[in-house]
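*Asks:* got a predicted model here, sequence first, then my questions.
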Amino acid sequence: MASLGTIARRTFLIGAAAIAGGVAVGYYYYRRPYPNPLEGELADGEATFNPYVKIADDNTITVVAPRAEMGQGISTSLAALVAEELDVDLAQVRVEHGPASWAYYNSEMLAEGGPFAFYEEGIAAETMRDVMGAVGKILGFQGTGGSASMRDGFDKMRQAGAAARLMLVAAAADRLGVPAVDLETSKGVISHPATGRSVTYGEVAVAAGAASPPSTVTLRHKAEWKLLGKPQMRQDMLAKVTGAPIFGVDVDLPEMLYGTVKMSPRFWARPVKADLSKAEKMPGVVKIVPIDTTYGSGFGVIAENSWAAFKAAEAIEVEWGAAEYPPDSAAIEKALQDALAAGGGSVLRDDGDVDTAFADAPRERIVEADYAVPYLAHACMEPMNATARLKDGVLDIWSPNQMPTITRQLCAGLAGVTQDKTNVHTTYLGGGFGRRGEMDYSMFATLLAREAAGRPVKVVWTREEDIRHDVYRPAAAGRFQARLGEDGLPVAIDMRIASPSTIASTLRRTFPSLPAAGPDKTITEGSHDQPYTVPNYRVTAIPAAVSVPVGFWRSVGNSYNGFFHESFMDEIAASGKIDPVEMRRKLMADYPAAVKVVDKVAEMSKWGEALPAGKARGFAFTLSFGSWVGEIVQVADTPEGIRIEKVWIAADVGTAIDPGIIEAQLTSGAVFGLSAAVGQEITFADGMVEQSNFHDFDAMRIFQCPTFEVAILENYHRMGGVGEVGTPPAAPALANAVFALTGKRIRRLPLNKEVGFA
C-alpha cells in the first residue's frame, strides 16, 4: 500500500478529470478488499468473519466500531448496525475500536469534498461523489469527522453482520445435518424448530469463520428492524459513570515515565536561545528533549511523575523568535479586511448575473452588511495527551485520536520504524470536535519515547499549553450585499468571505510537501451551498494570508458561515418587511425537505404568536453535512441580562438510526454554537494567544443553558450526519433573537461585546 502522501499527490487535485485519473491509477487498490486486520490477533477459540465481527466459542460477540468515541455515541450506533443483521441484542455485544487499518477506510468523509451542494444530484455531482468516495478507499483513510461515520457505516456494517449470520447458519446446518433454510436465529442461538435442536453462535463460530463469505447478502427492510430506528442503551455509558480507565489520560503501564511539552508561544517560531539547566536539575526530571516538527518547535520534558514534568517545563528559560503572521488581533483583522478589499478569490456559486442585477439598483433597495468572527479554540475537557513506547523496534501509541492510520504513518516516520511495526491503540476521547484529528500530541509523545530507553512515556499537556497551542477555528470576515425586488424578496445576493485556508494550514502541518491545489470550499461552506433560490446569487471565497494554525472545528466553515448567511438573511427579511420564516419558505420552495423543516420548527415554537413583553425569538436554517436543520431561539430581557430561555430544533436526517443519540447531538451542537456566540474568542498580542484556561475561554454552564425541544424528521431520501449539524444555526438564531428583542443588529461575535447575558 502506498503512503498517504504519495497517493494524495495524484488524487487530491481539483477537477473531476484529474481526480478520476488518480482513481484510475489506484484502481487496483479500489477493487481489491483490504486484509482483515483481526486475523492476526485472534485468541484460542475465537473466529473473525470480516473486519467488524469476532465471535468466541464462549459466545462472546465482539463488534469493531472503528470510529472514535468522543461522546457522540458512535460506538453504540455502529454496533447496532451489526447487531441488527446478526440478529442479536445490543446487550450481547462487546464493542472495540479496533486497530489502525486501511480496512476501516471512511469513504464518506471525502465523498462530499467536491464543489457540489448536498442537494445537487446531477451526473457531474454524483460522479464527483463516487470518485471522491473511491479516493477514500484508495487512501485507506480511517478517520472520524465530517459527521460521516453513520453514512459510511450504514451499509458496510449491516453487510458485515448479515454475512456473519449467513456463515454461522451454514455452519450450524452442517453441524445439525439439516438444510440451512430450515434454521432460525434469535439472540445468538440458531435453532431447528422441527426437531427442537439448537446451537449457539459460539459453538459453530470457528467452523463458520473458516468458510468463504457469501458473495451477496440481503439486508433487512426498515420495517423489519428490531434495533435500528429506536433509542438504545449507550455502550460507553457504564464505563464513564463508573470512572473506568478508558481515556487517554487514564493509560497506566509498567515502568511508566511521564512527560509534557513547552512549545513556542508564537507559532512556527524557533528558540533564539534557551537555558535548560534549572529544569534539568529539578528532582524527578529524567531528560529535556528538543522538539522541532511540522507542528512547531519547543521542548519536551521526561520525568518520573507529571508534576515534576510540569514544574520543569515552567523552569525552562527560553527566548522565542518573532511571529511570521500579524502580531495582534487588530493586525489580523486588517489582513482579513485587506483580503476582502483586494478583490479576486474563487467563486463557489455564481447563479444568474449578479453584476448586472446590481448595476441599476436604486439605493433604497440595497442591503449591505459586514460581518466578522474571531478565532476559536476546541477546548476539549480532556487536554491533549498520548502515551508512546518504542521498544525492540516496535512503536506502540495509546492515543485519543480521530485519525488512526495517519497517526500511524507520521509517528512511524518519527520513530524510524515501519508502519507494520507501529500499533495505534485508540482510547476514548474526552472531547474531540476535530482537534484530535491532529497529530501533534501523538508525534510529541513519539519523540519523547525515542529518548526513554524502551519505557513508555505518558505525555499530558497543561490546560494552558492546550489552549495556547490549538489549531483554531479560523477568524473570518464577510462583506454582503443584496438587492430587493418590489415584493421585498432578494433578486440578487453577493457574498464575499475571507478566511485563512483550513486545508492549506492542515497540509502544512501533516503533509507539507503537498500543495494546496484549487479553492478551499470550507471558506464558504454554509453560504455557497444553501438551498435558497435567488435569481442572481454569487459567493466568493478569499483565502487570507494569515498563518496562525487553523483546523477542523465542529462544523468547520459552516460554524461561521451559518452566522454570516442566516444573519444576513434576517437583515434582508427585515429590510423587505417580510416575516423571516415566511421568507425562508418562499426562497426554499424548490426544496421540500427544507420547507418541511421550516414548517415543523415554526409549528413547534408557535412562531407568529404574540410573546409577552421582554421576550423575542430568532430563526435560522442551515443545511450542513447532509442534514437540514432549523432552529428558533427564544430570549428574555432580565435584570441580570439577556437570558436564553428555550431552543426549538427541527432536523431532517433522512434516516434516523438512534433518535436518542440524535437528539443529544443536536442539543449538544446547539450548546456548542451558543457558547461560541455568547462569549468565546481567541485573541493575539505580540504574536501569542492571550487566553489560557476556562476562566477566559469558557463554555455555557448548566445554569445558562436553555431548555430544548427537538423534532427529528426523515423526509429526505439520503442520510445526513448528526454530530455537527446543530452548531451552525445556533449563533444566527440567537443573534436574530437579540435583534428582535433589542433592535440592535450585532454583526460580530462574540455577542457579549455589545450585550450582556444572564
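*Replies:* Done, it's in.
*Asks:* please count neighbours and contacts with C-alpha atoms only from this point.
*Replies:* Will do.
*Asks:* what's the local residue count around the closest residue to P500 other than its chain neighbours?
*Replies:* The spatially closest residue to P500, leaving aside those adjacent along the chain, is A544, at 4.6 Å (CA to CA, 6 or more residues apart in numbering). By other CA atoms under 10 Å, the residues close to A544 number 23.
*Asks:* how much space separates A544 from I682?
*Replies:* 18 Å (CA to CA, to the nearest Å).
*Asks:* ok, the residue nearest to P500 touching T502?
*Replies:* No. With contact defined as CA atoms under 8 Å, A544 does not reach T502; the gap is 10.5 Å.
*Asks:* where do the helices sit along the stretch 51-200 of the chain?
*Replies:* 74-86, 108-111, 123-138, 149-176 (DSSP state H, counting those that start in this stretch).
*Asks:* next, format those as a markdown table and append mean neighbour count and distance to E603.
*Replies:* Listed next are the helices of the stretch 51-200 of the chain as a markdown table, based on neighbours: other CA atoms under 10 Å; distance: least, CA to CA, whole Å:
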| stretch | mean neighbour count | distance to E603 |
| --- | --- | --- |
| helix 74-86 | 26 | 30 |
| helix 108-111 | 23 | 33 |
| helix 123-138 | 21 | 34 |
| helix 149-176 | 22 | 29 |
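*Asks:* returning to what we had before: got the contact list for the residue nearest to P500?
*Replies:* 335-336, 339, 498-501 (CA atoms under 8 Å, 6 or more residues apart in numbering).
*Asks:* check L90 too.
*Replies:* By CA under 8 Å, 6+ apart, the residues touching L90 are 79-80, 83, 227, 232.
*Asks:* one more to weigh against that first structure:
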Amino acid sequence: MTTATGTSRRAFLKTTALGAGGLVVAFFVPGANRLALGATAAADAATSFAPNAFLRIAADDTITVLLAHSEMGQGIWTSLPLLLAEELDADWSRIKVEHAPAAPDYFAVGMPMQFTGGSMSTWTEFERYRRAGATARALLVQAAAKRFGVKAADCRCENGTVIAGDKRARYGELASDAAKLTPPKTVALKDAKDWNLIGKPTKRLDSPEKLDGRAKFGMDVQFEGLLTAVVARAPVFGGTVASFDASAAKRVPGVRDVVQVPSGIAVVADHFWAAKLGRDALQIQWDLGPHASLDSASLREDFLKTATDAGLPASAAGDAAAALAKAATRIEADYAVPYLAHAPMEPLNCTVRIASDHCEVWTGTQFQTMDQAATARITGLKPEQVTIHTMFLGGGFGRRATPTSDFVTEAVEVAKAAGKPVKTVWTREDDIRGGYYRPAFVHRVAVGLDAAGKPVAWQHRIVGQSILGNSPFKMMIRNGIDATSVEGVADSPYLKQIADHHVSLHSPELGIPVLWLRSVGHTHTGFVMESVIDELAKAAGQDPLAYRRSLLAEHKRHLGVLELAAERAGWGTPLPAGRARGLAVHESFGSFVAQVAEVSVDNDAIRVHNVVCAIDCGIAVNPAGVVAQMESGIVFGLSAALFGRLDIKDGRVQQSNYHDYRVLRMNQMPKIEVHIVPSTDKPGGVGEVGVPPVAAAVANALFALTGKRQRELPLRATS
C-alpha cells in the first residue's frame, strides 16, 4: 500500500502557530503515550518529530482542535474535543474544530493510515486527546505561576482561566508565554469522579452550522472556473466502452467537453443539469464483458447448494456432526440476506483542481490516505503535493471508505482529461447502480438440543463474497477466512459454551463489487444468530428472554443490556390486540446492545411501534451522542430489515432511487427509547452497534404475532 509522507511539523507550525500567536500542542501516541509541545521558537529544532493531532490556543481564547477523523454524522466533531476540553478545563463555548489535512501526522492510533471507520474514533482517541488537553493545561499553569509569582501547585484551572488566589488569567492571555515552555514528560489525567464534561449530555458543536447552512459538504464546493461532470458508466459491472458518439452531447447548451476516462465517458459542463442532459444525449456502444448474465436469484440458489458442503473452518471445537447425530432434538434452517446499497443522502461527489506541482481534492471521504496516494499516482505527483480537503460527509456508512478510492480516482481522471477544475457528481441512480454493496449471504444452520433444550451441537455454514479478498487489505485474510464475513458467529458467546461446534465459510468470487456497510458482517450475523436463538427457545418450550438468560449467564454485559431492555419494554406484560414483542442482543465493536421491538401487521404492512434499546458501551463520553447514534442505527437497520434489497438481472441492478430502494419514512418511524448502562469500562463503539439486533428483534416479534418464522430479509408482512 502506498502511503503519503505528509506535511512537515515545521510547515504546520509556520502556517498555524505563527499565524495564531498562541500555544500549539502536538501529540503523537502510536500505541504509546508520548507528547511534545510545538512552540514557534522551537520550530526549526523539531522537524524530526511527526505529530498527528494538534491543539491550538489563540490569543482571543479560541481553542481549535484538528480532527484527524471525518465527521459524517456520528458526532466525533463533539466527542473528541470534549475529551480534550475535559482535561484542559476549557471554556466549552470557545472550542472550534477543523478537519485535519491528509498526512501521516494524522494516522489512526496503531494504524498506517488516516481513516474513519469501525466505530473506532472515540475509543482509540480516548487517551491521547485527554493527554493533549492535560499537557496544554500544565503549560498554561506554569506560565500563570511565573506571571503571578506563585508555585504551580497554588494554581487551579476553571472554564478557560488559571486562578491563584485573587489573580486570574485567561488561557488566551497565557498562550504565548506557555508556548515558550518545555512540556512535562508525563501528565496526570483526572480521575473519573472529577470529570465535568465526560459523561454529561452535550449538544453537538456542528449542529448550528448544519442548521443554518454554513456547514460545507462536498456537494457545496464552488469556486470561480469550476465545471461539473457526470460520467456514463457501463450498465454491467466490468463492462467497457466499445465506441461512442458525442456529437449530440456537445450540442447541449453549457456542455464544454466530453472525455473518455477509465470508468466511462464524462460530460463536462458549466453546471450539473447541462452535464446530465449531455450524458443523456451520448450514443455509446458497450462491451458488456463477462458478467452480463449475473442474476441475484440464481446466485442465491447457487449459495444454498454450496452450503450443503462444509467450507473453510472459521471456528471449530469437538465433533459437531457426531454431536448433531446424537442430539435429542435437531433444528435446521436456511437464512438469506440480499445485496444492500449504502444510499447516503448526499450522493458521491469529488472536486479536483490540478496544477503542475500540486493537486487539491475536496470531498467527503473516510479514507484520506488511500485517496491521497491514488491521486498522486494518477497525477504523477508526490503524495505530499496532494491536498485532501475533508468536507462534512452527508452520510458514509462505509461507501466513502473504498480501498480503490473509486469515486475520487474517477474525479481525478476527469479533471486530468478535461485540463480544468471539475466537480464530478454521481446521481442517486449512479450511486445505487454504481457498485460497492453489502454482499448477499446465505447461512445454513443445524443445531442439536439436549433433553432440557440446551444447545449441545452447532453446525453453521456461511456463503457470501469476501469484502477483503479483492482489496489492498487481503493480507488480513487468515487461512482463507475473511473475518468480516463470520464476525458475530465465529466469536458468538452462544458458541463458546458448546463443546461441539463448527463454523465454516465459502467465499465465492463474483463480478459484483462489494464493500463494508454500517456494522459490516454483523448486518447479517446479528439477524441470523438472534433469530436462531429464538427458534431454539421455541423448540425448548421456553420464553425467549428466559432462554437467553440461561445461555448468557456467564456473559454479564450481554445479560445486563438484555435485562435492562426487557424491563423497560415491559417484557411479559399484556399488549393491545394484534401486537407482539420480540427481542435480540448482540455484541459488536466493543459494545453490547439489546433491543425489544413491538410490532403489528396492518393491511399487509409491518408496523414497528416501539423499539426499546439498552447499550453498554463502556464509558459514554457524550450520552446525548450515544442516544442519537442508537436512534440512527435503529432507523438504518429497520430500513434494511423492512425494505432493503438489490436485485440483479442480466448483470444489471434493478433498483435506482429511493422510490424502489426504500428507506424508512417519517410516518413509519417507531418510538425509540435508549437506555445507557452506567459503566467504567473502556469505551466501545457506538456508530454501528445499533444496527445488528433490530432486524432479529422485529422478525422475532413477527413470529410471536403470526407463528410464522421469517428467515430472509427484507421481512414480509404475514398474517
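*Replies:* Good, I have the coordinates. Here the structure is a predicted model, which is why all the values come from computation and not from measurement.
*Asks:* returning to that earlier point: so of the contacts of A544 of structure 1, which ones are in helices?
*Replies:* Secondary structure from DSSP state H places 335-336, 339 of the contacts of A544 of structure 1 in helices.
*Asks:* dump the residues you listed into a markdown table; add distance to D89 of structure 1 and neighbour count as well.
*Replies:* Output for these, formatted as a markdown table (distance: CA to CA, whole Å; neighbours: other CA atoms under 10 Å):
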| residue | distance to D89 of structure 1 | neighbour count |
| --- | --- | --- |
| A335 | 57 | 21 |
| L336 | 54 | 26 |
| A339 | 56 | 21 |
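*Asks:* which one of these is nearest to E382 of structure 1?
*Replies:* Nearest to E382 of structure 1 among those: L336, at 32.2 Å, using CA to CA.
*Asks:* from the contacts of L90 of structure 1, pick the one nearest R389 of structure 1.
*Replies:* Nearest to R389 of structure 1 among the contacts of L90 of structure 1, with distances taken as CA to CA, is A79, at 30.4 Å.
*Asks:* that closest one pairs with which position in structure 2?
*Replies:* By TM-score structural alignment, A79 of structure 1 lines up with P81 in structure 2.
*Asks:* you'd agree D491 of structure 2 is in a helix?
*Replies:* No. Counting by DSSP: H, G, I helix; E, B strand; the rest coil, D491 of structure 2 is located in no helix; its state is coil.
*Asks:* spatially nearest residue to it, not counting backbone neighbours?
*Replies:* Among residues not flanking D491 of structure 2 along the chain, S315 sits closest, at 7.8 Å (CA to CA, 6+ apart).
*Asks:* from R34 of structure 2, how far out is that neighbour?
*Replies:* 38 Å.
*Asks:* how about I615 of structure 2?
*Replies:* Here I615 of structure 2 is placed at a distance of 33 Å from R34 of structure 2 (CA to CA).
*Asks:* how about the residue nearest in space to the middle of structure 2, what does it touch?
*Replies:* Nearest to the mean C-alpha position of structure 2, counting by CA atoms, centre = their mean, stands G117 at 4.2 Å. By CA under 8 Å, 6+ apart, the contact set of G117 of structure 2 is 366, 398, 401.
*Asks:* hmm, M588 and Y532 of structure 1 touching each other?
*Replies:* Yes. At 4.9 Å, Y532 of structure 1 counts as touching M588 under the criterion of CA under 8 Å.
*Asks:* so which residues of the stretch 601-750 of structure 1 form helices?
*Replies:* Listed in chain order, the helices of the stretch 601-750 of structure 1 (DSSP H, counting those that start in this stretch) span 659-679, 730-742.
*Asks:* now the stretch 201-350 of structure 2
*Replies:* 207-212, 247-250, 272-280, 296-306, 320-326.
*Asks:* mind putting these into JSON lines with distance to V97 of structure 2?
*Replies:* Listed next are the helices of the stretch 201-350 of structure 2 as JSON lines, based on distance: least, CA to CA, whole Å:
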{"stretch": "helix 207-212", "distance to V97 of structure 2": "12"}
{"stretch": "helix 247-250", "distance to V97 of structure 2": "43"}
{"stretch": "helix 272-280", "distance to V97 of structure 2": "31"}
{"stretch": "helix 296-306", "distance to V97 of structure 2": "45"}
{"stretch": "helix 320-326", "distance to V97 of structure 2": "54"}
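*Asks:* pick the most buried one from these.
*Replies:* Among the helices of the stretch 201-350 of structure 2, helix 272-280 has the highest mean neighbour count (mean count of other CA atoms under 10 Å), at a mean of 22.
*Asks:* having no further points to raise, I will conclude here.
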